[in-house]
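S.K.: Sequence plus the predicted model coming up.
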Amino acid sequence: MLPASLTLVGAGKMGGAMLAGWLRAGLDPARTVVIDPSPSPEATALCAEHGLALNPASSAPADVLVLAVKPQGLAEAAPGLAPLVGPRTLVLSILAGKTIADLMARLPTDAVVRAMPNLPASVGRGATGAVAGAGVTALQRAQADALLACVGLVEWLEAEALIDALTAVSGSGPAYVFHLVEALAEAGCAAGLPQDMARRLARATVAGAGALLDADPREASQLRRDVTSPGGTTAEALAVLMREDGLTALMREAVAAAARRAGELSG
């Protein structure tokens, strides 16, 4: 269900990662255009390797126009993007804080999908939330789903209002996990481990637990119980983490703060 033609505007870290995934999945290089006024060496090399048109003098509207520029650059870029939108073009936006209504006001289209990928998309293990505007056809939604699925899990939201909560969970979530590694390593140091060893152990432990979680279809709660012997060391630690003011309460507060800020940024 990949589109026959695609134009990517913005080939930065996220846009470039998604483009690489699309090409691996079979996107036609001959009908793929990349527009980026300051392409990175990696993006330039990727375009050269696959024969993609990079910043052509002109370009016809494609089946899908992907917006991956910085959100604050949309106002300046929008007038130049209008000619790239045809009557059957789907606009797929990964711009944080830019609503479907905002995009429709700036571009001549009523077919907009708003998506929020996260950083692990750069290694093909992303978690992306998406919501389709009222003008998106079934075929366009399927094309958007196919593109987003190239870099990981895709979850479709019933209402755009939910995207702030999704941003707070999966969009910002990798940073929470990275901080968990930092905190675990620091705790290891406090318990007497050498700093470098604690860092390696914390990193490998979290990465390994994530790999196990991905490979085992059982719920995380069941996996937690499986590694917790009654009266053992893990149970003793979990008694701290699972107390009333423990990790669950702290994570709920953190996600609520992130969702609130996402709403403020989207106006």
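M.R.: Nice, thanks for sending it over. Numbers count the residues shown, from 1 in each chain.
S.K.: okay, CA-based contacts and neighbour counts for the rest of this
M.R.: Will do.
S.K.: roughly how far out does the helix or strand residue 237 falls within sit from the chain middle?
M.R.: For residue 237, the host element (DSSP states H and E) is helix 233-241. Remark: helix 233-241 is offset 32 Å from the chain centroid, using Cα atoms, centre = their mean, to the nearest Å.
S.K.: Now do the buried residues in that helix.
M.R.: In terms of neighbour count (16 or more other Cα atoms under 10 Å), helix 233-241 has its buried residues at residue 235.
S.K.: Which positions in the very next helix or strand once past that helix come out as buried?
M.R.: Next helix or strand after helix 233-241 toward the C-terminus (DSSP H and E): helix 247-265. Neighbour-count burial for helix 247-265, counted by 16+ other Cα under 10 Å, picks out 255, 256, 258, 259, 262.
S.K.: My understanding was that the second one contacts residue 167; is that so?
M.R.: Spelled out, that is residue 256. No: using Cα atoms under 8 Å, residue 256 is not in contact with residue 167; the gap is 10.6 Å.
S.K.: residue ranges of the strands in the protein, please?
M.R.: 6-9, 32-35, 53-54, 64-67, 90-93, 112-116, 126-132, 152-156 (DSSP state E).
S.K.: now the longest one against strand 152-156, angle please.
M.R.: Computed with axes from the mean of the first three to the mean of the last three Cα atoms, to 10 degrees, the direction of strand 126-132 lies at 30 degrees from that of strand 152-156.
S.K.: Alongside the first one, take a look at this:
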Amino acid sequence: MTGSNPAHDTLAFIGGGNMARSLIGGLARRGADTSRICVAEPVAALREALAADFGVQAFERGEEAVAGAGLWLLAVKPQGIQAACAPLLPAARAQGPLVVSIAAGIPVARLQEWLGGDLPVVRCMPNTPALLGAGVTGLFAGPGVDAAGRQRAEDLLSNAGATVWVAEETLIDAVTAVSGSGPAYVFLLAEAMEAAAVAAGLPAADARPLVVQTLLGAGRMLAEAGEDPAALRRRATSPGGTPQAAIETFQAGGFEALVAAAGHAARGRGAALASAGGA
């Protein structure tokens, strides 16, 4: 958040919920001047907590928060984003900001329509580990987003974790199915593993750390070993050993097909949200 243009130094958040808080916290940890961050949040308690914790400027109304801001982060639930955009229309036309949206299912064209012009819009799909700075965000740059705009969006979202750009907007639905929804898949696996451990006789207090650390360790191996998942699986699966017996059981139950079907269902729901948002 530096530069010669004051408007480009000012960042406006529309919505002050968990995701906005995680991004603001990341900016604060990196030494950003949080007094140049403006947040619009209708819930007084959230607004006051953001101001007290991070020193941001907090407002009840969006049009107050965006005044003079060169980058707007739309952190509003999809069903409320059209109403949130309506009062921002005059400022959007006057200021021509870069707009970054994390509202699931709302296409770039619809956001441009609601904000009254061909604004540069970056559409993003973060995931819940972003709240710990350990997330991953898929990003799509709409028409008119230049290299500088892409960099500004990436700099902002990298406060929540890794970033991956996709070339087509429809691929955001695939991002939603993989990383946006993926933490829930892992939690479901953890839930099932814990239940199986308890059923096998382990106390629940022992089952939890065994499962959690297993998933953490496997994730680190995926991130750090420099091998693809199939290679790591083969290396962890001795012929005739216990992992092989378990994996054969998974595969006999159609594990891969079930994961594929789950991803297809998530993509379909994402497309439906996009259609509803574009209605």
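M.R.: Great, that's in hand. Everything numeric in this text was worked out from a predicted model, so none of it was measured.
S.K.: Packed most tightly, which of the strands of structure 1 would that be?
M.R.: Neighbour counts (mean count of other Cα atoms under 10 Å) averaged over each of the strands of structure 1 peak at strand 90-93, with a mean of 28.
S.K.: which residues in the stretch 101-250 of structure 1 form helices?
M.R.: For the stretch 101-250 of structure 1, the helices defined by DSSP state H, counting those that start in this stretch occupy 138-149, 163-166, 173-190, 195-215, 220-226, 233-241, 247-265.
S.K.: Of the ones you listed, give the one that comes closest to residue 57 of structure 1.
M.R.: Closest to residue 57 of structure 1 of the helices of the stretch 101-250 of structure 1, according to Cα to Cα: helix 138-149, at 25.8 Å.
S.K.: Quick check: the closest one compared with structure 2, mean distance?
M.R.: With mean Cα distance after the TM-score superposition for structure 1, helix 138-149 of structure 1 departs from structure 2 by a mean of 1.0 Å once superposed.
S.K.: buried residues in that helix?
M.R.: For helix 138-149 of structure 1, by 16+ other Cα under 10 Å, it's 140, 141, 143, 144, 145, 146, 147, 148, 149.
S.K.: could you give me the residues in structure 2 that it aligns onto?
M.R.: Residue correspondence for helix 138-149 of structure 1 in structure 2, counting by TM-score structural alignment: residues 147-158.
S.K.: so what corresponds to residue 74 of structure 2 in structure 1?
M.R.: Aligned partner of residue 74 of structure 2 by TM-score structural alignment: residue 67.
S.K.: Tell me how far that match lies from residue 19 of structure 1.
M.R.: Separation of residue 67 of structure 1 from residue 19 of structure 1 (Cα to Cα, to the nearest Å): 12 Å.
S.K.: list the residues that contact both of these two?
M.R.: Counting by Cα atoms under 8 Å, 6 or more residues apart in numbering, the contacts common to residue 67 of structure 1 and residue 19 are residue 8.
S.K.: Now do stretch 239-257 of structure 1: distance to the chain's middle.
M.R.: Worked out by Cα atoms, centre = their mean, stretch 239-257 of structure 1 lies 24 Å from the chain centre.
S.K.: cool, and stretch 28-41 of structure 2?
M.R.: 19 Å.
S.K.: Now that stretch: buried residues?
M.R.: Those would be 28, 33, 34, 36, 37, 38, 39, 40, 41, for stretch 28-41 of structure 2 by 16+ other Cα under 10 Å.
S.K.: swap in stretch 164-176 of structure 1?
M.R.: In stretch 164-176 of structure 1, counting by 16+ other Cα under 10 Å, buried: 164, 165, 166, 167, 168, 169, 170, 171, 172, 173.
S.K.: Now check the first one against structure 2: what is it aligned to?
M.R.: Same thing as residue 164 of structure 1. Using TM-score structural alignment, residue 164 of structure 1 pairs with residue 173 in structure 2.
S.K.: Not counting sequence-adjacent ones, nearest residue to the match of residue 74 of structure 2?
M.R.: residue 93 (4.7 Å; Cα to Cα, 6 or more residues apart in numbering).
S.K.: which position in structure 2 aligns with that neighbour?
M.R.: Counting by TM-score structural alignment, the partner of residue 93 of structure 1 is residue 101.
S.K.: need the contact list for that match.
M.R.: Contacts of residue 101 of structure 2 by Cα under 8 Å, 6+ apart are 73, 74, 75, 121, 122, 123, 124.
S.K.: Does residue 121 of structure 2 touch residue 149 like I think?
M.R.: No: assessed by Cα under 8 Å, residue 121 of structure 2 is found out of contact with residue 149, at 9.0 Å.
S.K.: joint contacts of the two?
M.R.: With Cα under 8 Å, 6+ apart, residue 121 of structure 2 and residue 149 have common neighbours residue 98.
S.K.: Aligned to residue 126 of structure 1, what sits in structure 2?
M.R.: In structure 2, residue 126 of structure 1 lands on residue 135 (TM-score structural alignment).
S.K.: Surely that match is in contact with residue 157?
M.R.: No: at 9.6 Å, residue 135 of structure 2 does not count as touching residue 157 under the criterion of Cα under 8 Å.
S.K.: Could you report the separation of residue 11 of structure 2 from residue 23 of structure 2?
M.R.: For residue 11 of structure 2, the distance to residue 23 of structure 2 - Cα to Cα - is 11 Å.
S.K.: Tell me which residue of structure 2 lines up with residue 6 of structure 1.
M.R.: Per TM-score structural alignment, residue 6 of structure 1 is aligned with residue 11.
S.K.: That match against residue 72, yeah?
M.R.: Yes: contact between residue 11 of structure 2 and residue 72 holds when scored by Cα under 8 Å: they sit 6.1 Å apart.
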